[in-house]
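Trainee: 3D model of this:
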Amino acid sequence: MNKKMFPKIYYYDQDFIDIYNKSLSWIQDKVILQKVADRGKKDKNYYSENCDYIDQMQACMSSFFLVYSNGEYSSTSAIDKFYQLQEESGAIRARYDNNNAVIDLDENEENIGFPIFAWAEYNLYHKTGNKKRISEVLPILDKYYKWIESKFLKENGLYSIDVNKIFYKNSPRADAYYPIDFNSLQVHSAYCISKLADILNDKNLSLEYKKRFFSLKVKINSLMWSEKDGFYYDLDVNENILEIKTIVGFFPMLSEIPSEDRIERMIFYLKSNNHFGTPNPFPTLSVSEPGFSEDGNGYYGSVYTYMNFFVIKGLEYCGRANIAREFTIRHLYYILDTLMPFNKIKGHIWEAYKPMQEGPAYFDFNKKIYTEKGLICYLALFSISLMIENIIGLTISLPDKTVYWNIPTLEIMGIESLSLKKNQTTIICNKGKRGWEIKMESEKLYYFTINILNKKEKTLPIPSGRCSMLLDKL
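Mentor: Model prediction:
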């Protein structure tokens, strides 16, 4: 595979470079070509873990790393397949087969998936700067949101859905009637739709979704937060808090719902080895809960990589980039230890891992059934997306023509051939004879903001061509 499809990364730990490069080759095996009707047009490709069906969660999540493929792989075509199948009611189902028929999922009457389309589109806009796409997808997102609203919004202003049957098999949340995760993802959708409407200067739609966002935010903060515990919980059918600490209690951070004081109280649980700060972070159930299992046992303690992605991004959005980086590195090391164990026997990529040691988690410990094997999509969220954005520390916004680099430590790191639309950019931090310096190469002007060790931040215009700057001089 030509690795120049994706940027080349520089990092002081070769194992991280290796898993990044391996992920690139594994992705190639998951990209499916579909023939297009017009001759002369390039065949479109889309990402799918399974040749027999497309999955909404994987379609949305894959966009977070395919967007770095320099246009070689489409980050939108898998999502577009779902948009094309939207029903008149606004419904979009979680899975479709190759004949575009809905795949019925056990006990999921509406065949609904997590409401994350709007989040994926908001991220894509900042990575691609494609304003035209927003005008095309915004009506779809609006209809989809309102369909969910019509089906699952209750009179108290919260959403009710049986997540235990629909999303999480073998979970300790049997009594959850108002789930904190679904409400958090739906409020994040409202937040993203309002931002996308702002980009198009659609003031009416923006105001409409700002109202939805603030209304649901208030409900989550007033009904689902425990001031006593400093944690967000599910509610039962009578709106009573269910005091079971699960990883989804951190999902409100995605839309910056908690205040600064609440964020600090929540982070305590992420750091505590009595709760979610296990050697391999983060278990789906707190260590302090009676049902916690060191073997995983589904959502009784397994470390699900895709759920970690939600938490890491929540920390980042709440201004906790350094903590997010620390947890990203820790989880990635456990993925590496499971893939390349000390006994030299080749390992595998898994959907979930054990919280206390390397190795795959059990989905059902009693039946000795492991979680799913070989899911590259969720690995690539860490080994590509978070590798670039949280470990190396680069945040890109093409509409703003800006690259933000949070340099957490003075080590060799950087990126080569990063595509900023039609601008190939290289940014590398290295130690030369004159000290630590950043070498840059760009085809066009952009603005570069650098945060050095969380002590000093500076924004500079970077001209086309090559240049370098000494960190001591900044």
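Trainee: rest of the way, CA atoms for contacts and neighbours
Mentor: OK.
Trainee: so what's S74 up against?
Mentor: 44-47, 66-67 (CA atoms under 8 Å, 6 or more residues apart in numbering).
Trainee: Would you verify that it is located in a helix?
Mentor: No: read with DSSP: H, G, I helix; E, B strand; the rest coil, S74 is coil and lies in no helix.
Trainee: Filter the contacts of S74 down to just the ones in strands.
Mentor: Mapping these onto strands (DSSP state E) picks out 44-47.
Trainee: Out of these, who's the most crowded?
Mentor: Y47 (29 neighbours; other CA atoms under 10 Å).
Trainee: Distance to N156 added to the ones in strands among the contacts of S74, as TSV?
Mentor: Below are the ones in strands among the contacts of S74 laid out as TSV (distance: CA to CA, whole Å):
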residue	distance to N156
K44	45
N45	43
Y46	40
Y47	39
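Trainee: For the stretch 351-474 of the chain, which segments count as helices?
Mentor: Using DSSP state H, counting those that start in this stretch, the helices of the stretch 351-474 of the chain run over 376-380.
Trainee: whoops, the stretch 151-300 of the chain was the one
Mentor: Ranges of helices within the stretch 151-300 of the chain are 163-166, 180-199, 203-223, 260-271, based on DSSP H, counting those that start in this stretch.
Trainee: Buried residues, the second one. List them.
Mentor: Going back to what we said before, that points to helix 180-199. 180-197, 199 (16 or more other CA atoms under 10 Å).
Trainee: Following up with a second sequence; could you model it the same way so I can compare the two?
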Amino acid sequence: MLNAQMPERTPGNIAKYKELCRAHIYKDMKGMYREAGGALVFPFLAPGSNQYLDMLWDWDSWLSNIALRQILLENGTEKDKQEALKYEQGCILNSLHYGGMDGWIPIWIERNAPSREEMLKTRNPWKSNMHKPTLAQHAAFIVRNMNGDAEWLRDDFYTLQAFVCKYLNFHRHKATGLFYWETDEAIGVDNDPSTFYRPQGSSGSIFLNALMYRELQAMAYLAGCLNLDDIAVSFEKEAAVLKGKVQEHCWDPRDRFYYSVDLNLLPVEKPDIKGLYPGQLFLHVGQPRDYDCLIQRLSVWSGFMAMWAEIATPEQAKEIVRIHFHDTCSFNAPAGIRTLSPLEKMYNVRASGNPSSWQGPVWINVNYLVFRGLVKYGFTEEARELAEKTILLLGRDYERFGALHEYYLPDNGEPVLNKGFQNWNLLVLNMAAWLDGKPFVTEF
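Mentor: Sure thing, here's the model as predicted:
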């Protein structure tokens, strides 16, 4: 429907679609539960829809769990909450079951997946991507909900440390201190142009570094819960260092935004003077580069992740919101946050499943993470606007199709792909609870 429009943002519509979302989500909640079997030796949470029916995904399970706890807070019995725990913990334990001393953990695990050893026969774990740095955050979220009880994790905590330390030791750029994707495979924001088709090891992604900062903080928390105080201090120090590096290299004072950076620079080397003749010049030796990366001025939504992670200073956050959040020609759309500004040449909202389309369409996890950043820095009216747009978008989807979809067109909210997708879409309830002034569940 080319002339379709988002519902008008009125109190009546917001109340109507809020209740419609709640009714459907309460009813469908257990659609994300999966029992143990095959390669997945613990129960777990799955995103839903036929495409992702029986798979454990890294950051999907983390954000789904945050939504699940909101559902249980609003509509769950004590029995329901206890039942959910095995599926929550199983997400962590299944991933750690595929871990090892080298730290590599796969991004997703299917029920019929081969063993870890078989997987590693077809890939170099040092030159390929792995589970995004959300595993410790997910574990910390569960532990916090258990009032700090991390004993269920103690036997596998070394494997979790090995995972995080693999990022620290093997996926960090020495000169800048920033973390980078090895390739553009399964980075979560699939065809983000700051990484998509870029040379190997060149993308100092702001998305990745924001996640990594919070992952290090989560590791410090978990170590503290296990009385591993020296380990906790070491992760706290790593987090503080990374925050400074992101502020130094990824903040652009010209555009007042956080960007990914290009690490693909030729090395500065001393010239070889063998065979030097009088008058012969060596290029660059008079003043070689004194910078370690280049800002990628691509208007990608992940610049807002610096607010979600609380890396941005209050002054920077104010500029990000003033210039970028409010710009309806760029990120701010009727359905929420465009994943890529339409001012970029790569802007494209057509349906794509592999890679998923992150070059413009609205994703609910993006709406949620930007919303959380706004709340953290006190931008209440902007957070309200984004929460209300998300409620109208998903409420109308339920009204028309009886289900949600994976992503949406920014200007009219038309669903694009994968009817039945649940996953992080259910975070609309967390946003609705915040709007109502009720208790709402947040990520660690």
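Trainee: now the helices of the stretch 151-300 of the first structure as CSV including distance to D13 of the first structure?
Mentor: CSV is the format used below for the helices of the stretch 151-300 of the first structure (distance: least, CA to CA, whole Å):
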stretch, distance to D13 of the first structure
helix 163-166, 39
helix 180-199, 34
helix 203-223, 41
helix 260-271, 24
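Trainee: Which one of those helices lies nearest to G90 of the first structure?
Mentor: helix 180-199 (14.9 Å; CA to CA).
Trainee: Can you check what angle separates that closest one from helix 203-223?
Mentor: Relative orientation of helix 180-199 of the first structure and helix 203-223, computed by axes from the mean of the first three to the mean of the last three CA atoms, to 10 degrees: 160 degrees.
Trainee: Check the mean deviation of helix 180-199 of the first structure from the second structure.
Mentor: Following superposition, helix 180-199 of the first structure is found to deviate from the second structure by 1.7 Å on average (mean CA distance after the TM-score superposition for the first structure).
Trainee: Please tell me how far the alignment partner in the first structure of I92 of the second structure sits from A176 of the first structure.
Mentor: I92 of the second structure maps onto I79 in the first structure, with residues paired by TM-score structural alignment. Distance, I79 of the first structure to A176 of the first structure, using CA to CA, to the nearest Å: 30 Å.
Trainee: Next: E294 of the first structure.
Mentor: Distance of E294 of the first structure to A176 of the first structure, computed by CA to CA: 23 Å.
Trainee: the more surrounded of these two?
Mentor: Counted by other CA under 10 Å, E294 of the first structure and A176 do not tie: A176 has more neighbours, with 22 against 19.
Trainee: List the contacts of that one.
Mentor: A176 of the first structure neighbours (CA under 8 Å, 6+ apart): 162-164, 234-237, 242.
Trainee: Just the buried residues of those residues.
Mentor: Judged by 16+ other CA under 10 Å, buried ones among the contacts of A176 of the first structure: 162-164, 234-236, 242.
Trainee: does the match of I92 of the second structure sit in a helix, a strand or a coil?
Mentor: helix.
Trainee: burial count for it?
Mentor: For I79 of the first structure, using other CA under 10 Å, the count is 25.
Trainee: quick one: it and M57 touch, right?
Mentor: No: applying CA atoms under 8 Å as the test, I79 of the first structure and M57 come out as separate, 9.5 Å apart.
Trainee: show me the contacts for the equivalent of Y178 of the first structure over in the second structure.
Mentor: Using TM-score structural alignment, the partner of Y178 of the first structure in the second structure is G204. Going by CA under 8 Å, 6+ apart, G204 of the second structure touches 178-181, 260-263.
Trainee: 6 Å instead?
Mentor: Taking CA atoms under 6 Å, 6 or more residues apart in numbering, we find G204 of the second structure in contact with 179-180, 260-261.
Trainee: where's it relative to N94 of the second structure, distance?
Mentor: For G204 of the second structure relative to N94 of the second structure (CA to CA), the value is 29 Å.
Trainee: same check, this time on G12 of the second structure
Mentor: According to CA to CA, G12 of the second structure stands 44 Å off from N94 of the second structure.
Trainee: Comparing those two, which residue is more hemmed in?
Mentor: Comparing G12 of the second structure with N94 by other CA under 10 Å, the one with more neighbours is N94, at 19 against 10.
Trainee: The more buried one and K166 of the second structure, how far apart?
Mentor: 19 Å.
Trainee: picking up where we left off before, turn the buried ones among the contacts of A176 of the first structure into a markdown table, including distance to E88 of the first structure.
Mentor: Converted to a markdown table, those look like this (distance: CA to CA, whole Å):
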| residue | distance to E88 of the first structure |
| --- | --- |
| D162 | 24 |
| V163 | 25 |
| N164 | 28 |
| D234 | 32 |
| L235 | 32 |
| D236 | 32 |
| L242 | 37 |
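Trainee: for the stretch 351-474 of the first structure, what spans make up the strands?
Mentor: Assigned by DSSP state E, counting those that start in this stretch, the stretch 351-474 of the first structure shows strands spanning 352-353, 362-364, 369-370, 394-397, 402-407, 413-420, 423-432, 435-442, 446-452, 456-462, 465-470.
Trainee: Going by secondary structure, the most centrally placed residue in the first structure is in what exactly?
Mentor: The first structure has F309 as the residue nearest its centroid, 4.5 Å off, counting by CA atoms, centre = their mean. Element membership for F309 of the first structure (DSSP states H and E) is helix 305-317.
Trainee: Now whatever helix or strand comes next after that helix on the second structure. Mean distance?
Mentor: Beyond helix 305-317 of the first structure on the C-terminal side, the first helix or strand identified by DSSP H and E is helix 321-339. Once fitted to the second structure, helix 321-339 of the first structure is off its aligned match by 2.4 Å on average (mean CA distance after the TM-score superposition for the first structure).
Trainee: What's V248 of the first structure aligned with over in the second structure?
Mentor: So V248 of the first structure corresponds to S302, using TM-score structural alignment.
Trainee: Just to check, its match is in contact with F207?
Mentor: Yes: between S302 of the second structure and F207 there is a contact under CA atoms under 6 Å: 5.4 Å.
Trainee: Aligned to L332 of the first structure, what sits in the second structure?
Mentor: So, by TM-score structural alignment, L332 of the first structure is matched to I391.
Trainee: Great, nothing more from me.
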